[in-house]
Structures are given as structure tokens and as C-alpha cells.
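> What would the 3D arrangement of this be:
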Amino acid sequence: MRLILNIIWLVFGGLWLALGYFVAGVLCCILIITIPFGIAAFRIGLYALWPFGKTVVDKPTSGVGSLIGNVIWLVLCGIWLAIGHVVSAIAMAITIIGIPLALANLKMIPISLMPLGKEIVDVRSTQGSQPGYSA
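This next block holds a predicted model:
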């Protein structure tokens, strides 16, 4: 099911969203001081290409630097990328088939606004580490 949703996602919006992240990443890498933001944009761009089966978790080692970086990111790129997700979610929610895709778009808004201090991992790798989960 994830494969089918990822293919539909890629065709109907994921490619354009990932392109937006890659453009933001290139712009951030041109300015030397914002290279960490560019790396984060490329990382999220890959997540935007193939989001189903992956999830976002907090990095336990992130600190005040991530918070300051997220505020700068929010002003430079985060708002525009979040607007792209909202517009794409509205367009996808028009059809019944697009509703799971619209929900995935809305799920990606927090990481598009504050990407530093987050990590993108496979869903399977987080299932065993959740409290109360037993296999």
C-alpha cells in the first residue's frame, strides 16, 4: 500500500514539493553561513519525494543551536515551503483518493517549518522503540 501511495504522491505533487526543497537547499548553500539549512532542505526534499513509510522523530542531541537555526529557517524558507504544503493539501483533498495525500502534506508542515533537531527515519525502525509496544 505504501508503494502505491508513494507513486501517486510522486506524480501528483511530491515531485514539485521536493523541487521546492531542492531550490531552497541550493539557495541556502550559495550563502556560506546557511549551509546547514541547505543540508536540511535536501534531506527533507528526499522525504518529500517518498514520504509514506517514513516518519519524523526528535533528535535527542539537539539543543539551543537548533532552536536559533529553526527561527532563521522559518523566516528564510519555512513559511514558503509550508504554504506550498497547504496549497498542495487543499488541491489533493478535492478527490477521495487524494485525502491520504493531503493528510501526508499536512503531516509534513511541522518539519517544513522547523527542520533542525529532527530526524527522518523508517516507520519500521521506530515501532520497537515506542513505549508500550510489544512484538
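> drop to CA atoms for contacts and neighbour counts, all remaining ones
Noted.
> SS state for residue 62?
The local conformation at residue 62, judged by DSSP: H, G, I helix; E, B strand; the rest coil, is coil.
> Just the helices from this protein, written as ranges.
Using DSSP state H, the helices found in the chain span residues 2-9, 15-30, 35-49, 64-73, 79-92, 99-113, 123-127.
> can you redo those helices as CSV with mean neighbour count and distance to residue 55?
As requested, the helices of the chain are exported to CSV (neighbours: other C-alpha atoms under 10 Å; distance: least, C-alpha to C-alpha, whole Å):
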stretch, mean neighbour count, distance to residue 55
helix 2-9, 16, 13
helix 15-30, 19, 16
helix 35-49, 22, 9
helix 64-73, 15, 19
helix 79-92, 18, 16
helix 99-113, 19, 9
helix 123-127, 12, 6
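> Now show me the structure for the sequence below, then we'll compare the two:
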Amino acid sequence: MKTILNVIWLVLCGLWMAIGYVVAGIICCILIITIPFGIASFRMASYALWPFGRTVVRKPTAGVASTIGNIIWIIVAGLWLAIGHITTGLAMCLTIIGIPLGIASFKMVPVSLLPLGAEIVPTDQQMPGGTPVRM
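Prediction:
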């Protein structure tokens, strides 16, 4: 079932959202000081392509640097990517078949806003002590 949902997701919105993350990653890598944000953006692009069967786990050891980085990320690209997920989620929820995909898009909003201090892992593997955000 995860494969079917991932293929439908990829065709309807995953490709476009992944392109948004890649563009944000390229922009962040061009601005030398934001290279860590670019790397996080590329990780999220792969998650946006194939989200079902994977989970976002918050790292409990993430410190002040990731909090400051997340604030900068929201200003640089996070807000626009979150708006993209909300818009895509609303469009998906217009049909009965698209409702699960719309809900999945809404669940990606927190990680698009706060990517630093989070890790994307398969759903059968979770970090010890981490708080999972299910897809």
C-alpha cells in the first residue's frame, strides 16, 4: 500500500514539492554561509518525493545552534515551502481519493519549517529517545 500511495504522491505533488526543495537547496548552497540549510533541503527533497514509509524523528540532543538555524531557515525558505505544502494539501483534499495525500502534505509542514534537529528514518526504525512524527 505504501508503494501505491508513494507513486500517486509522486505524480500529483511529490515531484513539484521536491523541485521546490532542490531550488531552495541550490540557493542556500550558493550563499556559502547557508550550506547546512542546503544539505537539509536536499534531504527533505528526497522525503518529499517518497514520504510514505518514512518518519521524521526529532533529535533530543539538538541544541541552540539548530534552533537559531531553524529561525534563519524559516526566513530564507521555510515559510515558502510550508505555504507550498498547505496549498498542495488543500488542492489534494478537494477529491475523496486525495484526502490521505492532503493530510500527508499537511504533516510535512512542521519539518518544512523546522528541518534542523530532525532526521528522516524508515518507519520501522526510530532513534532511541526521539519523538516520531508519523506520515
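> any chance of the helices of the first structure in a markdown table, with distance to residue 56 of the first structure too?
Below are the helices of the first structure laid out as a markdown table (distance: least, C-alpha to C-alpha, whole Å):
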| stretch | distance to residue 56 of the first structure |
| --- | --- |
| helix 2-9 | 16 |
| helix 15-30 | 16 |
| helix 35-49 | 10 |
| helix 64-73 | 15 |
| helix 79-92 | 16 |
| helix 99-113 | 8 |
| helix 123-127 | 9 |
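> Of the ones you listed, which is nearest residue 57 of the first structure?
helix 123-127 (8.8 Å; C-alpha to C-alpha).
> The closest one vs the second structure, average offset?
Compared with the second structure after fitting, helix 123-127 of the first structure has a mean deviation of 2.9 Å; criterion: mean C-alpha distance after the TM-score superposition for the first structure.
> And for stretch 17-26 of the first structure?
Looks like 0.2 Å for stretch 17-26 of the first structure (mean C-alpha distance after the TM-score superposition for the first structure).
> Give me the residues contacting that stretch.
Here stretch 17-26 of the first structure makes contact (C-alpha atoms under 8 Å, 6 or more residues apart in numbering) with 37-42, 44-49, 77, 81, 84-85.
> Same check on stretch 119-135 of the first structure?
Counting by C-alpha under 8 Å, 6+ apart, residues outside stretch 119-135 of the first structure touching it are 47, 53, 54, 55, 56, 57, 58, 59.
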